[in-house]
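K.L.:
sequence plus the predicted model coming up.
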Amino acid sequence: MTNPSPWQEFCDAIESAWPVSRYRDVGVVVGCSGGADSVALLRCLAEATRPRAGTTPPSGFIVVAHFNHRFRGEASDGDADFVRRLADQFGLAVEIECGDAAARDEESARNHRRAFFRNLLGRYGARYLALGHSRDDNVETVLYRMMRGTGPLGMAGVAPFRPFSEHPSDSDFVIARPMLSLGRDQIRGALRSIDAAWREDASNQSNTYRRNWIRNELLPAMETQFPHAVTAIARAVEGQRQWKDALQSVIDRWIEDQQVREAPLTLRRLDRIGGGGMPGRDWEQDSGAASPAEQAVAIEALRRCWHRAGWPLRDMGQHHWTRVVEMLYGGGPDALTLPGAVDVRRDQEAVVFVRRDPVFP
């Protein structure tokens, strides 16, 4: 019995994480930048859903989606042309949209790309948005969050499957990341084994963006002392994700009990509630502070409220979340303004969150 090829091993790993039976009869939008990871994912999904003799043809579809940020001029246009030819090779529909080259900050780029994907999901009636994030991407995300300040759930990395957003209109859309167990080198090796091309983004070598610095400088330095650092961190991330999954029901209950209304977001003051909002707590009215467990649950519930409201999370560090929890428990100021122009006001019974309309110069 011969050993499977690197490409077959790669496809088997995708099948294990995301069986073709789950998406062959629904619509999938595949985000494809032209880089190795997204190209490998697209090729694998296209092959998995290809009609085969003697079997019922799949009733689903794949749409290839490429957002051209135009940050690199002709090179960016070359990426778009590459993705278009790749989609044509597999007979797939392709959608390409160009962004504003002047909007170079990470948040604007992410928001524009996200709006593009959301529009395609709705227009085509697709179920999944498939993204080619790898194990290395997940490790970089966790390190980035740690250095900015994050809670235990932030160290769980990105989920392999999650709703596109918490908004009710997006309840049918799921983001799928079936490559989180696969390393970047393994993915490239799989593509080389079938002589498949991809595009290299030269800007990934620039350390202007912090994520690139983590990739290009921090992780290689760590691996000089700990050669298997990425694999070890990935195992820790998986353990955190399992813990996060177990905590979800507690967070659901917290929001159900403490949220007075969703818009404007209004939460009960926890120093006015027996038990501080946590079942089983021996609450003392004069304690005026959250226990570490209560703080962890409250912060992750707040993150979910932010996500539902569509407010920016990137600039919210752990110290911001801690200050909000302090307000909920009756400490700290009665008013503050958080990143993203979110105003927080506390009255006798509740804490109210309102995001001001952005002011443009």
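P.N.:
Arrived safely, thanks for sending.
K.L.:
use CA for all of it now, contacts and neighbours both
P.N.:
Will do.
K.L.:
skipping its backbone neighbours, what lies nearest Ile14 in space?
P.N.:
Excluding the flanking residues, the one nearest Ile14 by C-alpha to C-alpha, 6 or more residues apart in numbering is Pro178, at 5.8 Å.
K.L.:
who are the neighbours in contact with that neighbour?
P.N.:
Pro178 sits next to Ile14, Ala17, Trp18, Ala130, Leu131, Gly132, His133, Pro160, Phe161 when contact means C-alpha atoms under 8 Å, 6 or more residues apart in numbering.
K.L.:
which one of those residues has the most neighbours?
P.N.:
Ala130 (26 neighbours; other C-alpha atoms under 10 Å).
K.L.:
use this one as the comparison:
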Amino acid sequence: MDNIIFQVLSDCINQHKPKRILVGFSGGMDSSVLLHAISQLNNSIPIIAIHIHHGLSVHADQWLSLCEQQCKQLKVHFVSERVSVPRDAGSLEQAARLARYEVFEKYIMFGDALLLGHHQDDQIETFMMRLMRGSGMTGLTAMENERSIGKGILLRPLLSVSREQIEQYANHFELSHVDDESNDDISFDRNWWRHQLLPTLNERYPQANQSIVKTISILQTEHKLLNDLIDPIYQQVVDNQGRLDSNKLGRQSWSIQCQLIRKWLEQHNRYPLLADKQIRVLLAEVMNARIDAEPVFRWQDNEVRRHNGKLYVMPSLPEVNTSVFLQNFNGNVNPQLPAGQLKWQPGLGLKPSEYQLALYQGTLKARPINRPNKALKKWFQEFDIPPWQRPFWPVLLKNGEVVAVPGLFVCQGYACEQGWQFSFQI
């Protein structure tokens, strides 16, 4: 039995030394081999298999049961999440992918590594599909071996392993796995490449796979070189909060602007990266919009906005009725906010007590320590909080009076040295 799978996994774990290993576990052959092999390495790192129930197949419940049984046999902790994927989405594959990654980001913590079972043949299919879409160098680097995701890191340790080697491993260990009927549906581009065009290509050019893999490797090296060369310019146009200065960006040539935008999106883990045509629209509609506008460019579940000459990139913000949001808050329970993260720790700040947590309403008035009493709208303008962030900003109340705005200020009469220090970030 070829031990290449054990070797690449061992090398990957030894290199990154994660606190926990999360495995994206669909139950298919690839993820079943990945989970089985990682569980055989006999390391002391906790392993968690995450199964996403998309509800797109009549067999989805059976797959869930099979995955749970396999994890019991392997003595691996198993978690599953049901997600809702709109069948009328423009791309069902992309909608399902977005739903999966939302679940992954929910579970991954600092120091964790999420392992996915993509292999060499998947990489080749990705390259060919992007080639047909007219992708540039960034797109043609195909899938990355590693990148950050949420609070941890995403790893694809099997990208150097072929589908044939995956199948040999599964047969050797007699692994049962899910057979997703959608994998045979050639109306999906990836399946058409897999079942029709690539086999024909390999018949004509037996070394096609090796040549494509070599090309991807060269492009990845050149892409890294390009990013290294452009980094001094990038450091000039991005600030310490990760925002792009639209004026400085606008002074660069078109080609450098494109590469800076791509590098910026990579740094913020906003995928999929944009094609040249999309970047053209982004620059025209956002960066070059009229000065008094608050423009936005959206794609997938991401958006880019501009405020006071700065470009912001973020997950798409939800629709929310701020007037009906109200929770009790005593510092003991982490509140569920529509967007952003609220954190607090002991220190000079708000007196511990029982409060109500609401969302921003511009007409409410507040009096920060040694400052005048003004409407929140005025304070948020003074603190330069972008208009689209304001509806999601938490505000602490006592008997209907504003006592603190997390991340901005504590109000007169409500501060103490051994209180709560708040921070808030969208």
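P.N.:
Cool, got the structure. As the structure is a computational prediction, the values presented were derived from the model and not from experiment.
K.L.:
which position in structure 2 aligns with Ala40 of structure 1?
P.N.:
Taking TM-score structural alignment, the alignment pairs Ala40 of structure 1 with Val33 from structure 2.
K.L.:
list the buried residues for stretch 208-223 of structure 2?
P.N.:
Buried residues in stretch 208-223 of structure 2, counting neighbours by 16 or more other C-alpha atoms under 10 Å, are found at Ala208, Asn209, Ile212, Val213, Ile216, Leu219, Gln220, His223.
K.L.:
three-state assignment of the fourth one?
P.N.:
What it means is Val213 of structure 2. The three-state label for Val213 of structure 2, taken from DSSP: H, G, I helix; E, B strand; the rest coil, comes out as helix.
K.L.:
now do the contacts for the match of Ala40 of structure 1.
P.N.:
Counted by C-alpha under 8 Å, 6+ apart, Val33 of structure 2 has contacts Ile166, Tyr169, Ala170, Leu175.
K.L.:
is the closest residue to the third one other than its chain neighbours within a helix or a strand, and which one?
P.N.:
Right, Ala170 of structure 2. Excluding the flanking residues, the one nearest Ala170 of structure 2 by C-alpha to C-alpha, 6+ apart is Val33, at 6.2 Å. Val33 of structure 2 belongs to helix 29-39 when assigned by DSSP states H and E.
K.L.:
mean deviation of that helix from structure 1?
P.N.:
By mean C-alpha distance after the TM-score superposition for structure 1, the fitted helix 29-39 of structure 2 averages 0.9 Å away from its aligned residues in structure 1.
K.L.:
give the next helix or strand downstream of that helix.
P.N.:
Going down the chain from helix 29-39 of structure 2, the next helix or strand is strand 47-53, by DSSP H and E.
K.L.:
just the contacts of Pro178 of structure 1: which are in strands?
P.N.:
Under the assignment DSSP state E, these contribute Ala130, Phe161 to strands.
K.L.:
output the contacts of Pro178 of structure 1 as TSV; include the columns distance to Met146 of structure 1.
P.N.:
Output for the contacts of Pro178 of structure 1, formatted as TSV (distance: C-alpha to C-alpha, whole Å):
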residue	distance to Met146 of structure 1
Ile14	28
Ala17	27
Trp18	29
Ala130	26
Leu131	23
Gly132	23
His133	19
Pro160	20
Phe161	22
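K.L.:
closest one to His66 of structure 1 out of the contacts of Pro178 of structure 1, please.
P.N.:
Checking the contacts of Pro178 of structure 1 against His66 of structure 1 with C-alpha to C-alpha, the nearest one is Leu131 at 11.3 Å.
K.L.:
quick one: map Val158 of structure 1 onto structure 2.
P.N.:
Match for Val158 of structure 1 (TM-score structural alignment): Met143.
K.L.:
can you tell me the SS state at that match?
P.N.:
Assignment for Met143 of structure 2 (three-state DSSP): coil.
K.L.:
quick one: contacts for Arg345 of structure 1?
P.N.:
Arg345 of structure 1 neighbours (C-alpha under 8 Å, 6+ apart): Asp334, Ala335, Leu336, Val351, Val352, Phe353.
K.L.:
contact partners for Gln259 of structure 1?
P.N.:
Taking C-alpha under 8 Å, 6+ apart, we find Gln259 of structure 1 in contact with Leu265, Thr266, Leu267, Arg268.
K.L.:
can you name the next helix or strand after whichever strand or helix holds the third one?
P.N.:
According to DSSP H and E, Leu267 of structure 1 maps onto strand 265-268. Reading on from strand 265-268 of structure 1 to the C-terminus, the next helix or strand found by DSSP H and E is helix 292-309.
K.L.:
pretty sure Glu223 of structure 1 is touching Ala232, no?
P.N.:
No. With contact defined as C-alpha atoms under 8 Å, Glu223 of structure 1 and Ala232 do not form a contacting pair (10.8 Å).
K.L.:
counterpart of Glu97 of structure 1 in structure 2?
P.N.:
So, by TM-score structural alignment, Glu97 of structure 1 is matched to Glu81.
K.L.:
tally up the residues packed near that match, please.
P.N.:
Count around Glu81 of structure 2 with other C-alpha under 10 Å applied: 13.
K.L.:
same check on Ala197 of structure 1?
P.N.:
Neighbours around Ala197 of structure 1, by other C-alpha under 10 Å: 16.
K.L.:
can I assume it sits in a strand?
P.N.:
No. The assignment for Ala197 of structure 1 (three-state DSSP) gives coil, which keeps it out of a strand.
K.L.:
buried residues of the helix or strand that contains Arg123 of structure 1, list them for me.
P.N.:
Here Arg123 of structure 1 sits within helix 106-124, counting by DSSP H and E. By neighbour count with 16+ other C-alpha under 10 Å, helix 106-124 of structure 1 contains the buried residues Ala109, His112, Arg113, Phe116, Phe117, Arg118, Leu120, Leu121.
K.L.:
show me what contacts the fourth one?
P.N.:
Taking C-alpha under 8 Å, 6+ apart as the criterion, Phe116 of structure 1 is in contact with Phe67, Glu97.
K.L.:
aligned to it, what sits in structure 2?
P.N.:
Structural alignment (TM-score structural alignment) places Phe116 of structure 1 against Val103 in structure 2.
K.L.:
measure the residue sitting nearest the centre point of structure 1 to Ala246 of structure 1 for me?
P.N.:
Central residue of structure 1 (C-alpha atoms, centre = their mean): Val158, 5.0 Å from the mean position. The gap separating Val158 of structure 1 from Ala246 of structure 1 is 16 Å, by C-alpha to C-alpha, to the nearest Å.
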